[in-house]
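# Pasting the sequence and the predicted coordinates here, then a few questions.
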Amino acid sequence: MTQNGDPGELGPAKTEIMEATYQALQKHGYDNLTIQDIADEFENSRTLLYYHYDGRDELLVDFLEYVLYEFLGSLPDEKQSARAELETLVEVLLPATLDEEVYRVQLAMFELRVNGPHDRDAREQYLRVDSELKDLLEDIFTRGLEAGEFADIEPAVEAELFLSLLTGTRTRRLTVYDPEESIHELRNAINTQIERISSS
C-alpha cells in the first residue's frame, strides 16, 4: 500500500480501488468475490486493477491494511478517560448487532485471517493488526493505572488478555451468531472484566 500504511497517502486510483473492494465485499462476501466484482464497483478498468495487483488475495491484504488505519483513525483521542476509551473500543469492535452488509465485510476479513497459516502476506498483516491493537490497549491500561482508574494491574498482561477476549468474541460473533442477533451476553462478559480491573 504505502510505506507506513496511511490511507491518506494513497493515490486517487488506489483509494478508489479500496472503496470498490468494500462495496464488492458487501455484496458478494469473501468466497465468491472476484476481481471482476471489484471492477464492477470501480469506475476505471479491470486492467488498472491488475496494474496495481496480481490477484484478489493480494488486493485484500492491502484492503485489510486500509481498514485497519481507517479503524484506528475512528477511535477516540485521549481526551476521554482511559476506562471510557476502553469501553468505546469495545463498542466499536463489538457492536451489539450488525447489518448484513457490514457483517459480510467483517466475515471476509475473518476468512482472510484464517488463511494466515497459508498466506504469509495475510499473516504478516494480521500480526500488524494485533500489534497495533495490543499497543493501543497497553497505552489505555497504562494511562488508566497512572490516573487511578484501574487497580494494581500489569498493563502489558491486561493488553494481551483483552486482545484475546476481543479477537475471540469477534470470532464467535462471526461464526455462530446471525448478524442481527444481539451479542449482549458476550459484551456483558467483557464489561465484567472491565469492572474487575477498575478501582472501586
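Thanks, I have the structure now.

# Could you use CA atoms for every contact and neighbour count after this?
Fine.

# Quick check: chain neighbours aside, which residue is closest to the residue sitting nearest the centre point of the chain?
In the chain, the C-alpha nearest the mean C-alpha coordinate belongs to residue 68, at 5.4 Å (C-alpha atoms, centre = their mean). Beyond its immediate neighbours in the sequence, the residue positioned closest to residue 68 (C-alpha to C-alpha, 6 or more residues apart in numbering) is residue 129, lying 6.8 Å away.

# That neighbour reaches residue 67, doesn't it?
No: Residue 129 lies out of contact with residue 67 (C-alpha atoms under 8 Å); the separation is 10.0 Å.

# mind checking how far the one helix or strand the residue nearest to residue 68 maps to is from the chain centre?
Assigned by DSSP states H and E, residue 129 falls within helix 120-146. Relative to its parent chain, helix 120-146 has a centroid offset of 11 Å by C-alpha atoms, centre = their mean, to the nearest Å.

# this is the other structure I want to compare:
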Amino acid sequence: MPVRRRSLQHSASSLDKAFDPLIHSFNWLANLKSKALPMSPKVGIAPKRRAEIIEATFFCIALKGYSNITMQDIADSAGVSKGVIHYYFHNKEELFLSVFDKLIKDLDTHLGRKVQRAKTPPEKIRAIITAVFEKVRENKKFQVVLLDFWAHSTKIPKLQDATANQYARYRHLAKKIISEGVDKGYFIECDPARIASALIGLVEGLMIQWIFDQNAFDLSRAQKMTDEIIMGYLQR
C-alpha cells in the first residue's frame, strides 16, 4: 500500500476515535431526553390537553376522593404519562386548584346566565336558588367534588382563600340584588348582607344534606321551600 494512502487511513481512523466519545455523549443525551421529557405540545394542543387532564382529575376525585388519588390514577384516566401531567402542572396542589377553579367558573357561568335573564330583584333571587339546585340535580358529581374540596380547604391555604373568595362573591351578588329590591320597593327594609348570608347558608346546607342522603327529602321540594322561606321574609 502506498505510504500516502496508509497515512490518510491512519489519520481518518484517529479522527474517528477522537470523536467517538463526543458522538456517544450526543446519542446518550438524545436518548435520555426522549425517555425523560414529554414532547412539547403542538400549537393549539396545549389548552385541549390541559382541559383533558383537569377533567380526568375531576372524575378521579369524584370516584376515589381528594386524598386517595395519585398522579398515576390521573395519568391513567387521562390516557397520558405522569411526565405529561407535570409538563402542564408543577405539582398535585396546582392541578387540584385548577380543578377547583374550573368548577367555580362553571357554576359562575351557569349562575350568571340565570341572573342575567331575570328582570326584577325577586326574579334574580329565584334565579340564584334555581341555578344552584339545577347544577346539583344535573350533575351530582359536581357537588360531591366541591364538597371534597371544602373539606380540605382548612389544610391548604390557597384552597381556603379560593373558597372564601367564592363565598364572598356569592354573598356580594345576593346582597346587591336584595339592596336593589329594597330600594325599588320589591322587598321590605332589612339588612341585605345578613339575608344574603342566610340565603347562601340555606342553599348550601340543603345541598350538603342531600349529597349525604338523597332519601332525606325531595330536591325539587327543597328548592321550593328555600324560595318560600327567603321570599316570604323579603316580601312579608
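That came in fine, so what should we check first? The structure presented is a predicted model; accordingly, all values stated were derived computationally and were not measured.

# Find me the equivalent region of the helix holding residue 129 of structure 1 in structure 2.
Under the alignment (TM-score structural alignment), helix 120-146 of structure 1 falls on residues 157-183 in structure 2.

# buried sites along that stretch?
Within stretch 157-183 of structure 2, the residues that qualify as buried are 159-160, 162-163, 166, 170-182, counting by 16 or more other C-alpha atoms under 10 Å.

# That one vs structure 1, average offset?
Average distance, stretch 157-183 of structure 2 versus aligned residues of structure 1 after superposition (mean C-alpha distance after the TM-score superposition for structure 1): 1.4 Å.

# Next: stretch 121-136 of structure 2.
Compared with structure 1, stretch 121-136 of structure 2 is 2.8 Å away on average (mean C-alpha distance after the TM-score superposition for structure 1).

# hang on, the earlier thing: aligned to the residue nearest to the centre of structure 1, what sits in structure 2?
By TM-score structural alignment, residue 68 of structure 1 lines up with residue 104.

# now do residue 199 of structure 1
Looks like residue 199 of structure 1 aligns to residue 235 there (TM-score structural alignment).

# any idea how far the residue nearest to that match when sequence neighbours are not counted is from residue 177 of structure 2?
Spatial nearest neighbour of residue 235 of structure 2, chain neighbours left out: residue 187 (5.1 Å); criterion: C-alpha to C-alpha, 6+ apart. For residue 187 of structure 2, the distance to residue 177 of structure 2 equals 10 Å [C-alpha to C-alpha, to the nearest Å].

# overlap in contacts of the two?
Common contact partners of residue 187 of structure 2 and residue 177 (C-alpha atoms under 8 Å, 6 or more residues apart in numbering): none.

# distance from the centroid: which residue in structure 1 tops it?
Outermost in structure 1, C-alpha atoms, centre = their mean: residue 200 at 31.5 Å.

# which residue ranges form the helices in structure 1?
12-28, 35-41, 46-52, 56-74, 82-93, 100-114, 120-146, 155-176, 184-197 (DSSP state H).

# one step back: residue 178 is in contact with the residue nearest to residue 235 of structure 2, correct?
Yes: using C-alpha under 8 Å, residue 187 of structure 2 makes contact with residue 178 at a distance of 7.4 Å.

# For the alignment partner in structure 2 of residue 107 of structure 1, which non-adjacent residue is closest in space?
Using TM-score structural alignment, the partner of residue 107 of structure 1 in structure 2 is residue 144. Nearest non-adjacent residue to residue 144 of structure 2, counting by C-alpha to C-alpha, 6+ apart: residue 62, 6.4 Å away.

# Count residues in the vicinity of the one you found, would you?
For residue 62 of structure 2, the count of nearby residues is 19 (other C-alpha atoms under 10 Å).

# Contacts only, for it.
So residue 62 of structure 2 contacts 141, 144, 145 (C-alpha under 8 Å, 6+ apart).

# what's the spacing between residue 126 of structure 2 and residue 107 of structure 2?
In terms of C-alpha to C-alpha, residue 126 of structure 2 sits 16 Å off from residue 107 of structure 2.

# So which of these two has more stuff around it?
Of the pair residue 126 of structure 2 and residue 107, residue 126 is the one with more neighbours under other C-alpha under 10 Å, namely 20 against 16.
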